[in-house]
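Novice: model this:
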Amino acid sequence: MHMLVDCSNCRTPLQLPPGAKSIRCAICHAITLIADPRSVPPPPPYSSSAHHNYPSPPPPSVVAPSPYNHEPSGPPPSPHGNKRAVICGVSYKNTRNELMGCVNDAKCMKYLLVNRFKFPESSIVMLTEEETDPYRRPTKHNMRMALYWLVQGCKPGDSLVFHFSGHGSQQRNYSGDEVDGYDETLCPTDFETQGMIVDDEINATIVRPLPRGVKLHAIIDACHSGTVLDLPFLCRMDRNGRYFWEDHRPRSGVWKGTNGGEAISFSGCDDNETSADTSALSKVTSTGAMTYSFIQAIERGHGTTYGNMLNAMRSTIRNTDNGLDGGIVTSLLTMLLTGGSLSSGFRQEPQLTANETFDVYSKPFSL
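Specialist: You can find the predicted model right below:
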């Protein structure tokens, strides 16, 4: 049976792996020894009809462990390190907040990572409302646990990816660490009852713990997502491709960078903008404009540098091509989505943020 313990320093709930005598908090890095553990209901018995990316199920007499306490099985580490990803597609199905393209975005992103960038399927955690496993629903708790898992035990050479497609929002910041006075947020399925996930927590969970040699990319297709990872620098680029790095380090002096690793985020729009679906025709043909433009930039050969990627993404959204072309987008969407076309008139500009400044036109892009 799994145990839940509170961090001895910041009181964050932590799931204790079976047999462990202590655990390090992903938020404040304090080490907590076992004390007054609280039992957590075990997950339902393994069903052969459910799809699991984690290690093979135990015998029926053994309770299946929580997936987020264990590194996925897969091939031995390559000389270039391990690849690991968390993909969230939140459609808010059957609610007044329902979105059309988010689950399609998640499927497209997984297809891209597996087929273009050789991420092992066993190292990708998918969170969508389509999942039958309760641990794979994009609730606030499951998203938190997935983000903890993403960085847990990462080593130099590892490549990590976090993709989110869903609602984003803002809330008033009272600590003085936001340039515009607002925190950016991501909305899980249960945000109306459990609350949103705030950029400060995202930063503390998957940015600050990154050790030297580890690379994290976030692809965030949501409204108000420009600085949703709270990274210190934003690439402010005009329509001619000229750019400068805007300093978003908090005036309070709180460190929002990494522990030596590299964190870079592509987001769907600026903090004061909203993001769009590529089509309002039906739930079948829709995808997020930002996710679509990200994949198109790679498929059309623009994924050479970060500057070329950002320019290509913005151009795709501004020009709104007719039809879905490009290898991965075509093959995946033909199979899954039966075709579709982009609607025109999107008013959003994808953004690039990073933990350190760099020359966007000379730094090679890679996942």
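
Novice: CA only for contacts and neighbour counts going forward, please
Specialist: Noted.

Novice: show me where the stretch 201-350 of the chain has helices.
Specialist: For the stretch 201-350 of the chain, helices defined by DSSP state H, counting those that start in this stretch occupy the ranges 289-299, 306-319, 327-337.

Novice: Show me what the first one is packed against.
Specialist: So the one you mean is helix 289-299. In terms of contacts (3 or more Cα pairs under 8 Å, 6 or more residues apart in numbering; DSSP states H and E), helix 289-299 is packed against helix 102-115, strand 215-221, helix 306-319, helix 327-337.

Novice: For these, state which one has the densest average packing.
Specialist: Burial of those is given as mean neighbour count (mean count of other Cα atoms under 10 Å); strand 215-221 ranks first at a mean of 25.

Novice: Looks like G89 contacts T139 (just checking).
Specialist: No. Taking contacts as Cα atoms under 8 Å, G89 lies outside contact range of T139: 10.9 Å.

Novice: So for those two, which sits in the more crowded spot?
Specialist: G89 (29 against 22; other Cα atoms under 10 Å).

Novice: Give me the next element, helix or strand, following the strand or helix carrying L14.
Specialist: Under the criterion of DSSP states H and E, L14 resides in strand 13-16. Under the assignment DSSP H and E, the closest C-terminal helix or strand after strand 13-16 is strand 22-24.

Novice: and the next element down the chain from that following strand?
Specialist: Next helix or strand after strand 22-24 toward the C-terminus (DSSP H and E): strand 31-33.

Novice: list the buried ones in that following strand?
Specialist: For strand 31-33, the neighbour count (16 or more other Cα atoms under 10 Å) marks T32 as buried.

Novice: Can you list the helices and strands that it packs against?
Specialist: Secondary elements touching strand 31-33 (3+ Cα pairs under 8 Å, 6+ apart): strand 22-24.

Novice: re earlier: and of the helices of the stretch 201-350 of the chain, who's closest to A263?
Specialist: A263 sits nearest to helix 306-319 of all the helices of the stretch 201-350 of the chain, at 12.9 Å, using Cα to Cα.

Novice: Another for comparison:
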Amino acid sequence: MARKKALIIGINYFGTDHELQGCINDSTNVQEFLINDRDFSPSEHDMVIMSDSPENEGTPFYPTGANILAAINWLVTHNEPGDILWLSYSGHGSQVRNADGDRPTGFDDTICPVDFQENGQITSENLHRAIISPMNPACRLTILFDCCHSGSACELPYVYRPDAEGNVNMVDTIKQGIHLIQSAEELLEGGFSMSNLDDAKMLLGGATDFFHGLHHRRNQEVDEDGLVAEDFEEHWETEGKDVWMFSGCADDQTSADTSVAGAATGAMSWALMRTLRENPEQSYINILQSTREELAQNYSQIPQLSCSGRFDLDQVLVL
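Specialist: Alright, predicted model coming up:
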């Protein structure tokens, strides 16, 4: 019988200038959902909860960078084929300048452990190498990242985003993305054939938004408030892993820390849990559309679904 394992992280950054209100509540809500609705075991052998609650300080459950990476290693290694894995993170996401010069935007997306000011942030590339690369390809991992700049948090190569009408569009951030950028260059130079638009199906919010973003990339200085999606240099698409990640917003957006029924919560965590509880048998594409609909009532952030391969989004969520 397949084993289910979960790592749930919530960081409020108590007593700092960066304090948040709802992240630990998010972790509690996710924990209850997995146990009550998806038959995950609450045993510490199967489920690890990390938070910066005072009682966790000095223990392996306090979400320092080192502890988070150790817990991730526990989650993704020593698993059997068919095991179902869950990873969720609610806290601050940010961006740091890319030291290697191999990101078109010049920045890496990050998450912020509780000790990030002393020991640094964890970059998207390091997250991918820690989470995705060691995985047994016969396991399925579902990730929820409810933080700012989370669209590329694990550098999964295929990114899907719903537009205002709920249509889900794809940005393939590797070979197809490069091809589309080259085609767009030809369009801007006046030599583009409309037949090439067959390759441009499922772009970020449609072709208009894509070319607007391309114009921004070509002609405007990129800064921390206006980043565009990047094309990863690594060939992550060849790894053959089974990973699905729901993220609270695009790389250039913030993820709301809000209140529902008087309790602080992350908007994305609340919307996704509500969506999954109301209809447990939804497909991945339906979940993304429903979560977008929930968020659009009050928030501008646009949720994303990122995948490690070209998967069928019409299949029902496996969790």
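
Novice: one step back: just so I know, which of the helices and strands packed on helix 289-299 of structure 1 lies nearest E178 of structure 1?
Specialist: strand 215-221 (18.9 Å).

Novice: for that closest one, packing partners?
Specialist: Packing partners of strand 215-221 of structure 1 (3+ Cα pairs under 8 Å, 6+ apart): strand 159-165, strand 262-267, helix 289-299.

Novice: In a markdown table: those, plus mean neighbour count and distance to D238 of structure 1.
Specialist: A markdown table is the format used below for these (neighbours: other Cα atoms under 10 Å; distance: least, Cα to Cα, whole Å):
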| stretch | mean neighbour count | distance to D238 of structure 1 |
| --- | --- | --- |
| strand 159-165 | 24 | 25 |
| strand 262-267 | 25 | 16 |
| helix 289-299 | 24 | 18 |
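
Novice: So which of those is nearest L367 of structure 1?
Specialist: That would be strand 159-165 among those, by Cα to Cα, at 6.5 Å.

Novice: corresponding residues in structure 2 for that closest one?
Specialist: Counting by TM-score structural alignment, strand 159-165 of structure 1 lines up with residues 84-90 of structure 2.

Novice: how far out from the middle of the chain is the matching stretch?
Specialist: From the chain centre to the centre of stretch 84-90 of structure 2 is a distance of 10 Å (Cα atoms, centre = their mean, to the nearest Å).

Novice: I'd like the helices of the stretch 201-350 of structure 1 laid out as JSON lines, including distance to V179 of structure 1.
Specialist: Shown next, in JSON lines, are the helices of the stretch 201-350 of structure 1 (distance: least, Cα to Cα, whole Å):
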{"stretch": "helix 289-299", "distance to V179 of structure 1": "24"}
{"stretch": "helix 306-319", "distance to V179 of structure 1": "23"}
{"stretch": "helix 327-337", "distance to V179 of structure 1": "37"}
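
Novice: Of these, which is nearest N259 of structure 1?
Specialist: Of all the helices of the stretch 201-350 of structure 1, helix 306-319 comes closest under Cα to Cα, at 22.2 Å.

Novice: any idea how far T128 of structure 1 is from Y135 of structure 1?
Specialist: Here Y135 of structure 1 is placed at a distance of 10 Å from T128 of structure 1 (Cα to Cα, to the nearest Å).

Novice: Tell me which of those two has more neighbours.
Specialist: Using other Cα under 10 Å as the criterion, Y135 of structure 1 and T128 rank with T128 on top: 25 against 20.

Novice: That one -> structure 2?
Specialist: So T128 of structure 1 corresponds to S51, using TM-score structural alignment.

Novice: ok, that match to N67 of structure 2 distance?
Specialist: From S51 of structure 2 to N67 of structure 2 the distance is 11 Å (Cα to Cα).

Novice: show me the contacts for the residue at minimal distance from the centre of structure 2.
Specialist: Closest residue to the average C-alpha location of structure 2: S247 at 3.5 Å, with Cα atoms, centre = their mean. Residues in contact with S247 of structure 2 (Cα atoms under 8 Å, 6 or more residues apart in numbering) are L144, F145, D146, C147, S150, G151, M268, P303, Q304, L305, S306.

Novice: just to revisit the earlier point, show me the one of the helices and strands packed on helix 289-299 of structure 1 that comes nearest F244 of structure 1.
Specialist: Closest to F244 of structure 1 of these is helix 306-319 (Cα to Cα; 11.4 Å).

Novice: related to what we said a few turns ago, the strand holding L14 of structure 1 packs against which elements?
Specialist: strand 3-6, strand 22-24.

Novice: now, of the ones you listed, which is deepest in the fold?
Specialist: Highest mean neighbour count of these: strand 3-6, a mean of 20 (counted as mean count of other Cα under 10 Å).

Novice: Identify the residue range in structure 2 corresponding to that one.
Specialist: Under TM-score structural alignment, there's no match for strand 3-6 of structure 1.

Novice: tell me what that strand is packed against?
Specialist: Counting contacts by 3+ Cα pairs under 8 Å, 6+ apart, strand 3-6 of structure 1 is packed against strand 13-16, strand 38-39.
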